[in-house]
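Novice: missing the sequence, but the structure's below:
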């Protein structure tokens, strides 16, 4: 049964969380959070200042030594308790996600399941942090290698997956023994605040997790980045902002994880199951209304099946129901704000001016909220901006190719390299593409690749490091080595 929106928002703690307690911002300022389906204010949230950021780092630095010494099993049980609590309150979380971010309630429920799995996965990884003890090749010494938490970490999350992006960073940090300052996106801070309450109830000690929502991210973040006590930065967001943060992190030589932009190609070969490819395309394109770094951005289709694929995709996209995420039967919710919708429409208009044909959609929806019609564009020219830039909306541009070499060249013709999708029945081609396509992740005959048990991340200007999988906890650990004298000498 769906939670009542007013009850979910009305009972939510909306202040900062520093050193184990809820408190107002130092200057008592707040900022408003809006419902993108209506444009109306949901609530107000405390607006952290640079001073609040310093207080959060004070708490994290003070708690770090004791937290690092906490038994792995204790950290594991905290995460498992949090998983159970999020699962038990799934409807409350889903309702809140839909209200502040806009995605349909069914998708929000899927995000809750996905986000909670990071808590469970890293609960299991917390007790498996390894090391090694070996004899040096010359036999004179023993080599002892062990791993320790990096230390106080700044976690910056985006607005499009407000629960999953938080758990994907918080869970491995807790598992590794790092204290944290979480700076959630100003557009969608409410889900992070509810998660903070759950984690505190699950037993996260004071100072280990500190949460500072703010409308002035630059002021808060810059003050933290220049403080020598901060040892780690994990950021998910645009490549443009990521570049600036990487430059800033050089001052303190911070350990960094960067999950940045994407321009995912979706390749359909002539031997593919076209119906399956269309189904995968809908998943890869329309998840989160296309507002995902993993969203298929360019549909590269072999000439012999291009018409069939485009016709079937157009038919399915045209049938999608656009409306508020809380409404039953909605397939496509609103975009996050008017600026985002305007950018999507600008990219579509640019492609049409260059000769692209609108097969369906191609315009905003009139009325309240920031809705955009699901759009298929055919005959898109190679120089169209939407083939180079992240669309972040429900727009599918289709481009034809003749040969496999052309497809690979087109797929790799981007500064990004987060994910790619391929539909083919040819095993040899699959193996070739695994080696030739420049991306950190590859979906073979599937439209969704994200999984807590898999390493999520990209190459080129899509980022550094990995989140999830057995690799995810390593981002919060540093390797130390000790040389020991020969015990038999």
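Specialist: Cool, got the structure. Note that the structure is a prediction, hence the values are computed from the model and not measured.
Novice: only C-alpha atoms for contact and neighbour calcs from this point on.
Specialist: Fine.
Novice: Just give the closest residue to the spatially most central residue of the chain, not the sequence neighbours.
Specialist: By Cα atoms, centre = their mean, the chain has its centre lying nearest to residue 165, at 4.6 Å. Ranked by Cα to Cα, 6 or more residues apart in numbering and with sequence neighbours excluded, the top spatial neighbour of residue 165 is residue 157, at 6.0 Å.
Novice: and the comparison structure, right after this:
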């Protein structure tokens, strides 16, 4: 499929080279070798993409909701038909195993299906005013042209999660995919066009000059919304830039997820959940378990079983049969994780599994388990974004809640307990936007995805996900005098 994927910019319905003809290399992280070169968008290209989105906005907003929804449903069906082709493309440019890539295609397609169904449910209200002299009419309409900035760790699901509600609401878009993984987004754009999306509604501008390319868009009053998934530091910067035009924003930012195993938990179930929450996507996920808090009574049993399971993972190229976990995205990310592990061990932590960078090509790093992690260690304060489980113990409910909430992040928590009362108490007190209760996986197109504190603003998915792309308009209708 890679030979058929467009490698230029999509602007106003036409694939075209970047201004000046610049390109950049997309690597296969399993080999470190080039897959291909892709057009490298400039600020001029970004403004041309916004020109196209702005020109198409009025016409696109007038398309009936059913028509917009049917485009999304057709795109869903095409993705499912081509699941193996898309899975291979994701694996080649991002690295995850084919099994995980297939799961991502299904997950991303389901966002298109979900929002295709939500398109016809955009509603409003009508009521009598408080004093009876007017009728209050509230309608909802598209917010307008959007800038959607997506990460490399889910190159189909993350664009789909943003494009789906924008299409359903009647918004046009400029999408900036991550430079590491632009090919899947280009292929998704072609599927949407095949499904009937008009020219100019979706514009794609891959670039290695992210700050320079997005800055003029954020200053342009025609842009009405920014949706970003990525790190908290970059999110803060984008929010500051968006303030100049009072741009509507939604942000899905970093995480530092606690994974809590209480003394009454089913240890085997907790280990199963830990494997999913930690190693999904090679650990390169904002919802990956980051800090393991295990009750002292079950800590050694949990650790021994987790070490055994981690040791059974087959690491290799995602395209190889039997591979459970592929490489990390690039050498910079792998080096960062390796440095975190070395620093933590040097501070007194015990290495129970993994921890060594293997020889050979590609950016592989083994599943790693650390115990006796010192209090305040950097590995517990920062998002690891890699296949490393750092375990600490606790002895009381109050102690673990303080530790879990002692972070500026608040995206997701995982909690294992068989005590219903304890579950309810702790769920109410955990300061995160999502919680996996006796479950190591939380993502669902029908549920609101997002965090508290510095993990983000707004929600994606669920019944409220489309609200991020709609404005409310209130009309006061004079009712005249009563007869």
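Specialist: On my side now, so go ahead. The shown structure was predicted, so the numbers you read here are calculated from the model rather than taken from an experiment.
Novice: What TM-score do the two superposed chains give?
Specialist: For this chain pair, the superposition-based TM-score is 0.99 by TM-score structural alignment, normalised by the length of structure 2; 482 aligned residues with a Cα RMSD of 0.7 Å.
Novice: coming back round to it: what's the residue nearest to residue 165 of structure 1 aligned with over in structure 2?
Specialist: By TM-score structural alignment, residue 157 of structure 1 lines up with residue 150 in structure 2.
Novice: what does residue 195 of structure 1 give?
Specialist: By TM-score structural alignment, residue 195 of structure 1 lines up with residue 188.
Novice: Run the chain-centre distance for the helix or strand where its match lies.
Specialist: For residue 188 of structure 2, the enclosing helix or strand under DSSP states H and E is helix 182-194. When distances are taken as Cα atoms, centre = their mean, to the nearest Å, helix 182-194 of structure 2 is centred 18 Å away from the chain's centroid.
Novice: roughly how far apart are the aligned partner of residue 47 of structure 1 in structure 2 and residue 94 of structure 2?
Specialist: Aligning on TM-score structural alignment places residue 47 of structure 1 opposite residue 40 in structure 2. Counting by Cα to Cα, to the nearest Å, the separation of residue 40 of structure 2 from residue 94 of structure 2 is 19 Å.
Novice: Residue 246 of structure 1 maps to what in structure 2?
Specialist: By TM-score structural alignment, residue 246 of structure 1 lines up with residue 239.
Novice: And residue 429 of structure 1, by the same measure?
Specialist: So, by TM-score structural alignment, residue 429 of structure 1 is matched to residue 422.
Novice: That match: what secondary structure?
Specialist: helix (DSSP: H, G, I helix; E, B strand; the rest coil).
Novice: what about it, distance to residue 264 of structure 2?
Specialist: The value you get for residue 422 of structure 2 to residue 264 of structure 2, if Cα to Cα is used, is 10 Å.
Novice: picking that back up, and the match of residue 429 of structure 1, how many neighbours?
Specialist: 13 (other Cα atoms under 10 Å).
Novice: Same question for residue 159 of structure 1.
Specialist: For residue 159 of structure 1, the count of nearby residues is 22 (other Cα under 10 Å).
Novice: returning to what we had before: is the residue nearest to the centre of structure 1 in a helix, a strand, or coil?
Specialist: Reduced to three states by three-state DSSP, residue 165 of structure 1 is helix.
Novice: Surely it touches residue 156?
Specialist: No: counting by Cα atoms under 8 Å, residue 165 of structure 1 sits too far from residue 156 to count as a contact (9.0 Å).
Novice: Now list whatever residues contact both of these two.
Specialist: Common contact partners of residue 165 of structure 1 and residue 156 (Cα atoms under 8 Å, 6 or more residues apart in numbering): residue 236.
Novice: how near is the equivalent of residue 256 of structure 2 over in structure 1 to residue 414 of structure 1?
Specialist: Aligned by TM-score structural alignment, residue 256 of structure 2 pairs with residue 263 of structure 1. For residue 263 of structure 1, the distance to residue 414 of structure 1 equals 7 Å [Cα to Cα].
Novice: Likewise for residue 319 of structure 1?
Specialist: 31 Å.
Novice: out of these two, which sits in the busier spot?
Specialist: More neighbours surround residue 414 than the other of residue 319 of structure 1 and residue 414, with 18 against 11 (other Cα under 10 Å).
Novice: can you pull the contacts of residue 53 of structure 2?
Specialist: Residue 53 of structure 2 touches 12, 145, 172, 173, 174, 200, 201, 202, 203, counting by Cα under 8 Å, 6+ apart.
Novice: Identify the farthest-apart pair in these.
Specialist: Using Cα to Cα, those span at most 13.3 Å, a distance reached by 12 and 145.
Novice: show me where the stretch 101-250 of structure 2 has helices.
Specialist: 157-169, 182-194, 210-219, 232-242 (DSSP state H, counting those that start in this stretch).
Novice: nearest to residue 340 of structure 2, of the ones you listed?
Specialist: Short answer: helix 232-242, nearest of those by Cα to Cα, at 18.8 Å.
Novice: Average offset of the closest one relative to structure 1?
Specialist: By mean Cα distance after the TM-score superposition for structure 1, the fitted helix 232-242 of structure 2 averages 0.2 Å away from its aligned residues in structure 1.
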